[in-house]
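In: Starting from these lines, generate the structure:
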Amino acid sequence: MSIIQTVTPVSHDLGGFTVRRAVPSPQCRMVGPFVFIDQLGPARLDVGDGMDVRPHPHINLATVTWLIGGDHAPGNFSGAIEHRDSLGTFSTIRPGTVNLMTAGRGIVHSERSPQDERQKGAGIYGMQTWLALPEAQEEIDPAFEAVSDLPMIEDTCVKARVIMGSLWGRTAPVTTYAETINAEIVLGGGGSIPIDAEADERALMLVGGAATIDGQPLGLYELTLLKPGAAMTLASDTGGTVMLMGGEAFATKRHVFWNFVSSDRERINQAKEDWREGRFPKVPGDEEEFIPLPDKPKTVSYP
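Out: As a prediction, this is how the structure comes out:
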């Protein structure tokens, strides 16, 4: 069997679009360095509406934001997101560009739909994932990068874009702190592609259409964990879009509470207190609002 486990995400209706959270869950706490996996949309909001994620903090992790777009976004739902952070970064996330924000010892950011998106009804379709940092790098300086020059592998009826790490002999020019693989795979009818076997842990998520792994159907939006070390083939008879995620297995567990991830439980408690007392830096250009520390966050927590 190529599949060792499937995880059905918990869905949250955020008023106009759905967020499906597969990790962390009681069934799966990590896939390689991926300690958080959210799938967003596809959806188009009403004219005048948009996504507004107010300033909030992170520690000891890196966030990866990826929008699905172009000819593989059904109904052109891909949209755009304006990112601002406490480093002074302003970046508009669009399909084909990966935004990597390294929180390290601490960062604050916000994510909002651009005004031009609101005027036509903001589209939302993509992935937001968090990568746990290795213990020796958890407290590094915060950083940000947006990379568009990503390798594209094209074959008959298949296009695969390497977002992070090395796959199919190509390497993305994106910072990795642990061995990481991440790719968007778009299969046309009759398309197929081998799934590299080198990573310690790998998972697939079908985000549109239909696809199989070694002949076994993938469930839409389910996180499908693959058998380690096994070479296998992803294919589609009618066309589909699949996200591949994984990398090296971490030897030590991570504690998760709200937007905080750390190998040290007390470090999370300190971050909670710092946010409550206003000790994190502000986000230039988005200083008026913030998300208060919740008593019970929606993120599955292991404090």
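
In: switch to C-alpha atoms for all contacts and neighbour counts from now on
Out: Noted.

In: my guess is Val7 meets Leu220, correct?
Out: No - counting by CA atoms under 8 Å, Val7 sits too far from Leu220 to count as a contact (11.0 Å).

In: which stretches of this structure form helices?
Out: Taking DSSP state H to define them, one finds helices in the chain at 115-120, 265-276.

In: Mind listing what's buried along the first one?
Out: Think helix 115-120. For helix 115-120, burial by neighbour count (16 or more other CA atoms under 10 Å) applies to 117-118.

In: Same check on stretch 225-232?
Out: Neighbour counts over stretch 225-232 (16+ other CA under 10 Å) mark 225-228, 232 as buried.

In: Same question for stretch 199-207.
Out: By 16+ other CA under 10 Å, the buried positions in stretch 199-207 come out as 199-207.

In: mind giving me CSV with the residues you listed and columns for distance to Ser262?
Out: As requested, these are exported to CSV (distance: CA to CA, whole Å):
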residue, distance to Ser262
Ala199, 23
Asp200, 21
Glu201, 20
Arg202, 22
Ala203, 22
Leu204, 25
Met205, 25
Leu206, 29
Val207, 29
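
In: Could you also give me the structure for this next sequence, so I can compare it with the first?
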Amino acid sequence: MSWNPTLDPHCPEIGNLNAIETIIIPRSRDLGGFEHHGRQDLPLLDGEGKSVRLIIGNAWGETAPVRTFSEMFYADVLLERGASIPLPENHEDRGVYVTSGSINVAGQDFAAGQMMVFRPGDKIEAAKVAWAAGDWAHGRFQLPPDDNDEFIPLPEA
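Out: The predicted model follows:
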């Protein structure tokens, strides 16, 4: 059974809906039931151009209330342009999945839909890609309404 909020007459128009569902099943352990924690129960680190909601595990000095059976962390991170965040070094396996926009890791840009997995011990800092000349050249820069008659190239730096 699926639910489509755009077809539900009781649901206000919400625009695009993006979601990632994560199910963690420990090997040879009793799950002991289903856990649900509301957004208000999850640690939020907010400031310096970043908003980090820790969903599972421990990172950045915080611990989420979700029960885990091994060391891990899982977070929803929103970065403003130019902001960055170091990935915790106290976890052996670390990865990043970009859901929207793009980030820069070690001088390489990664766009929405890409995933990176890092080796243990790598010092990693993810940064929201600052506005780039490519955004202008490829029309990804929002112009004022009715101001699309003339294209002015970006001056060389």
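
In: Mind telling me the two of the buried residues of stretch 199-207 of structure 1 farthest from one another?
Out: Spatial extent of the buried residues of stretch 199-207 of structure 1 (CA to CA) is set by the pair Asp200 and Val207 at 23.0 Å.

In: I figured Ala62 of structure 1 hits Asn99, correct?
Out: No - look at Ala62 of structure 1 against Asn99 with CA under 8 Å: they stay out of range, at 10.0 Å.

In: quick one on the thing from earlier: which ones among the buried residues of stretch 225-232 of structure 1 map onto strands?
Out: Using DSSP state E, the members of the buried residues of stretch 225-232 of structure 1 that fall within strands are 225-226, 232.

In: Would you mind giving those as CSV with distance to Arg84 of structure 1 added?
Out: Formatted as CSV, those follow (distance: CA to CA, whole Å):
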residue, distance to Arg84 of structure 1
Leu225, 33
Leu226, 35
Met232, 40
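
In: which among those gets closest to Gln115 of structure 1?
Out: Leu225 (38.4 Å).

In: which residues touch that closest one?
Out: If a contact means CA atoms under 8 Å, 6 or more residues apart in numbering, then Leu225 of structure 1 has 3-6, 201-204 as its contacts.

In: Alignment lookup: it to structure 2.
Out: With TM-score structural alignment as the criterion, Leu225 of structure 1 lines up with Val117 in structure 2.

In: With Arg20 of structure 1 instead?
Out: By TM-score structural alignment, Arg20 of structure 1 lines up with nothing at all.

In: residue contacts, Arg20 of structure 1?
Out: Listed by CA under 8 Å, 6+ apart, the contact set of Arg20 of structure 1 reads 9-12, 38-40, 221.

In: farthest pair in those residues?
Out: Using CA to CA, the two most remote members of the contacts of Arg20 of structure 1 are His12 and Tyr221, lying 13.2 Å apart.

In: Which one's more surrounded, the two?
Out: Each of His12 of structure 1 and Tyr221 has its neighbours counted (other CA atoms under 10 Å); Tyr221 has more, 21 against 13.

In: ends of stretch 44-61 of structure 2, how far apart?
Out: End-to-end distance for stretch 44-61 of structure 2, by CA to CA, to the nearest Å: 11 Å.

In: Likewise for stretch 167-186 of structure 1?
Out: 15 Å.

In: which bit of structure 2 covers that stretch?
Out: Using TM-score structural alignment, stretch 167-186 of structure 1 pairs with 59-78 in structure 2.

In: Touching that stretch from outside, list them.
Out: Contacts with stretch 59-78 of structure 2, where a contact means CA under 8 Å, 6+ apart, come from 26, 35-37, 41-43, 50-58, 88, 91.

In: What subset of the residues you listed is buried?
Out: Buried by 16+ other CA under 10 Å: 42-43, 50-58, 88, out of these.

In: Endpoint to endpoint, stretch 133-144 of structure 1 covers what distance?
Out: End-to-end distance (CA to CA), stretch 133-144 of structure 1: 15 Å.

In: Show me which residues of it are buried.
Out: The neighbour-count check on stretch 133-144 of structure 1 (16+ other CA under 10 Å) flags 133-134, 138-140, 142-144 as buried.

In: so how far is it off the chain centroid?
Out: Distance of stretch 133-144 of structure 1 from the chain centroid (CA atoms, centre = their mean, to the nearest Å) equals 18 Å.

In: where do the strands sit along structure 2?
Out: Counting by DSSP E, the strands of structure 2 are 44-47, 50-59, 62-63, 73-79, 84-86, 94-97, 102-105, 108-111, 115-118, 125-128.

In: The ones you listed: which one's closest to Cys11 of structure 2?
Out: Using CA to CA, those put strand 73-79 closest to Cys11 of structure 2, at 25.0 Å.

In: Check the mean deviation of that closest one from structure 1.
Out: Its aligned residues in structure 1 lie a mean 0.7 Å from strand 73-79 of structure 2 after superposition (mean CA distance after the TM-score superposition for structure 1).

In: chain center to that strand: distance?
Out: 5 Å.

In: Residue in structure 2 paired with Leu100 of structure 1?
Out: Aligned partner of Leu100 of structure 1 by TM-score structural alignment: none.

In: The closest residue to Leu100 of structure 1 other than its chain neighbours: neighbouring residues, count only.
Out: Leaving aside its sequence neighbours, Leu100 of structure 1 sits nearest to Val64 (CA to CA, 6 or more residues apart in numbering; 4.8 Å). Neighbours of Val64 of structure 1 under the rule other CA under 10 Å: 22.

In: Surely Val64 of structure 1 is in contact with Gly126?
Out: No - between Val64 of structure 1 and Gly126 there is no contact under CA under 8 Å: 10.7 Å.

In: residue in structure 2 matching Asn274 of structure 1?
Out: For residue 274 of structure 1 the amino acid is Asp, not Asn. Checking with TM-score structural alignment, Asp274 of structure 1 has no match.
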